[in-house]
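Visitor: mind looking at a prediction? Sequence and model below.
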Amino acid sequence: MIRISIDAMGGDHGPQTILPALAQVAERRGDVRFLIYGREEAIRPVLEKHPRIAAVSQVFHCDVMVKMDDKPSAALRHGRWKSSMWKAIEAVKTGEADACVSAGNTGALMAMSKFCLRTMANIERPAIACIWPTLRSESVVLDVGATIGADAQQLTDFAILGAAMARALFEIERPTVGLLNIGVEEVKGQEEVKDAGRMLKASNLASLDYIGFVEGDDIGKGTSDVVVTEGFAGNIALKTAEGTAKQMASYLRSAMSRTLMSRIGYVLAKGAFDFLREKMDPRRSNGGVFLGLNGIVVKSHGGTDAEGFAAAIEVAYDMVRNRLLDRIEADLDLFHAKYPQSAGLGPEDEAEDTDIGTDA
């Protein structure tokens, strides 16, 4: 059985959206079990409408919930030990759950996850990895908001983490990896990026195929299975893509309703537009994975619906089923045997009041 702990109080809609999502996953995955954390008085009425979930779940009452606008350090001080978010993460630490999924405050979720689970050996900073739809299929892009700025060592760590996720999620034996840069020429870009490229090329890891630098338009093309960058650039790229998708959708709606002939054309081409809508649906790619921790934590978009939250649970399920942590540990051991580095940050560094995380 794969056991997933759920922060039922996270996101914009709480149990009203999250519990129906569990019902969708339970129908598709007969070997999944849920540990639901939150206010019992809010959970039970919704649970009664979904008897299938009640049969495969346990509910744990929590008095405290982390608000979407809480600062990470404040949430860590006041929400630790008692909040639904902390309890869901702690279940992974104690081994009661195999993965945690929350739609709550991203910064607070990252801070609590780092404090509770700690980073893996030799990992200084975790990364948020998202699934990016491309012309080829899908790619893993990281970091999209956890670490602002990264040195060469951290970028190479991100490459290893992203490749392990691609192997687990896409079942690719040797994923291609590209470093996001302002050009594909080796003389271009920041020194950290160029140094990371040299390290990846020299390492010749069997777990990934480093193809060099990629540019921003290569992300959508699907030039590589994994795209690596630091969190500032990654988050801007993510939000730009989301905004462009909404802009294009708005243009299409306006064009299709402008005249009688355009409305007739829409009816005739409805199948094609339905296919386009499905490809551009952000719910299908929902679920940012916190990589580099001693446990699997998945962040769902706070404003998503039940279908979107179910997609985030499916990501967590696949990460567990395909032994993501084991793959990461094996790859890191091989790499750091060639490039030793100091241990990760201590807990005193983990409650910084920085903008760690966004709605990835």
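Guide: Great, that's in hand.
Visitor: for the rest of this, base every contact and every neighbour count on C-alpha atoms.
Guide: Noted.
Visitor: element containing G197, please.
Guide: helix 191-203 (DSSP states H and E).
Visitor: give me the buried stretch members for the next helix or strand after that helix, please.
Guide: For helix 191-203, the succeeding helix or strand toward the C-terminus, using DSSP H and E, is strand 209-214. Neighbour counts over strand 209-214 (16 or more other Cα atoms under 10 Å) mark D209, Y210, G212, F213, V214 as buried.
Visitor: I figured M256 hits K270, correct?
Guide: No. Using Cα atoms under 8 Å as the test, M256 is too far from K270 to be in contact (10.7 Å).
Visitor: which one's more surrounded, the two?
Guide: M256 (16 against 12; other Cα atoms under 10 Å).
Visitor: re earlier: please point out which parts of the helix holding G197 sit buried.
Guide: E192, V193, K194, D195, A196, G197, M199, L200, S203.
Visitor: now do the strands in the stretch 101-250 of the chain.
Guide: 127-133, 138-142, 176-180, 209-214, 226-228 (DSSP state E, counting those that start in this stretch).
Visitor: try it against this one:
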Amino acid sequence: MAASTVFADCCWVARPFRGLHLRRTLLLSSRFNNRMFLSSSVFAPVAMTTDTSSKLLDGKSVAKKIRDEIAIEIDKIKETTGIVPGLAVILVGSRKDSQTYVRNKKKACEDVGIASYEANLPEDCSEEEVIEHISQFNTNPSVHGILVQLPLPRHMHEEKILNAVIIEKDVDGFHPLNIGRLAMQGRDPLFVPCTPKGCIELLRRYEIEIKGKRAVVIGRSNIVGMPAALLLQRANATVTMVHSYTKNPEEITKQADIVISAAGVANLVRGSWLKPGAVVIDVGINPVDDPESARGYRLVGDVCFDEASEVVSAITPVPGGVGPMTIAMLLSNTLSSAKRLHKLK
């Protein structure tokens, strides 16, 4: 069975335009301190068993605890040094989803005490205008992190614009040097893309063992799939990537103790794909038709939740799983950047 096939939804009718490649709607936004994960878990550990009663990995609760920890640390920094961490967001165009993401990020910054800076540019602006705003934020000492909201308009060269952000303020973790360092043993990137970092942090908070486990990552985007695989490998898992050209994806996925799915296909991963007792992190955010909803659709993940819950030991919900972790990692990355740039411990 080809991985590029869009499988029928177990509960909903998936919209036909979705392919296996990670869609930009997965960019809930991204980010986190690459050197050290926040510790002091208060969440019950999850053991990998063959018990079919699955535990919900509550990203919303974990993210709140992380935000509370960040807020306390920022208060201390402000009190002792007067330094206020700052995050700048550049939004090009008027996409409703992008505007919503930016509002959520600004609200999250406000809640923990991070100063927000914003540049709103029209859809038809030039690349040079965007890069000029990036340059201004690059040299602004009050700004410690810079985020270019994706997707950009089609006439813009995404890589060129993202590379204009200096590596010291690349809280997205998209700079090639950050990704290169992540891929190399003995090297530490300044930042790691936040969604995959949030996935790993969620596993760590629930004390789910990664070392020595078999892991499968579904999807190989530069933003989620590829860095997620590198992070799992750094944690000493044996990692396989499943993508649109993978043969027998179901058989490969069923061997995994840990599955991270970032494909962008509603209910692609069925219960039959999963090993009993596995742990599933579902990154997908997919709208599917739902006539009973006021919006006419409902958000679901890549994993058919009802089927998977009967098989796995732990699984993230959609929404309320990886999404809140992504924003928490962005805040943590911004704090980390401020501490690094000001040489604070």
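Guide: Thanks, I have the structure now. Bear in mind that the values here come from a model prediction, so they are computed numbers and not experimental data.
Visitor: let me see the TM-score of these two.
Guide: The TM-score (TM-score structural alignment, normalised by the length of the second structure) is 0.27; 162 aligned residues with a Cα RMSD of 7.1 Å.
Visitor: before we move on, the earlier item: deepest-packed of the strands of the stretch 101-250 of the first structure, please.
Guide: strand 226-228 (a mean of 31; mean count of other Cα atoms under 10 Å).
Visitor: who's the closest spatial neighbour of A129 of the first structure, skipping the chain neighbours?
Guide: Distances taken as Cα to Cα, 6 or more residues apart in numbering place L142 nearest to A129 of the first structure, at 4.4 Å, with adjacent residues excluded.
Visitor: close enough to count as contact, that neighbour and F232?
Guide: No. L142 of the first structure lies out of contact with F232 (Cα under 8 Å); the separation is 10.5 Å.
Visitor: related to what we said a few turns ago, so can I have CSV of the strands of the stretch 101-250 of the first structure showing distance to L325 of the first structure?
Guide: Shown next, in CSV, are these (distance: least, Cα to Cα, whole Å):
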stretch, distance to L325 of the first structure
strand 127-133, 14
strand 138-142, 16
strand 176-180, 19
strand 209-214, 20
strand 226-228, 17
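Visitor: between the ones you listed, which gets nearest to A249 of the first structure?
Guide: strand 127-133 (15.7 Å; Cα to Cα).
Visitor: for the closest one, packing partners?
Guide: strand 138-142, helix 216-221, strand 288-291 (3 or more Cα pairs under 8 Å, 6 or more residues apart in numbering; DSSP states H and E).
Visitor: quick one: the ones you listed as CSV, columns for distance to L332 of the first structure too.
Guide: Output for these, formatted as CSV (distance: least, Cα to Cα, whole Å):
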stretch, distance to L332 of the first structure
strand 138-142, 17
helix 216-221, 25
strand 288-291, 12
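Visitor: out of these, flag the one nearest S5 of the first structure.
Guide: S5 of the first structure lies closest to strand 288-291 among those, at 14.5 Å (Cα to Cα).
Visitor: give me the number of residues near the closest residue to E118 of the second structure other than its chain neighbours?
Guide: Excluding its sequence neighbours, the residue lying closest to E118 of the second structure (Cα to Cα, 6+ apart) is V89, at 4.8 Å. Applying other Cα under 10 Å, we find 20 residues neighbouring V89 of the second structure.
Visitor: V89 of the second structure belongs to a helix?
Guide: No. V89 of the second structure is assigned strand when assessed by DSSP: H, G, I helix; E, B strand; the rest coil, not a helix.
Visitor: so what's it up against?
Guide: V102, S116, Y117, E118, A119, I146, L147, V148, Q149 (Cα atoms under 8 Å, 6 or more residues apart in numbering).
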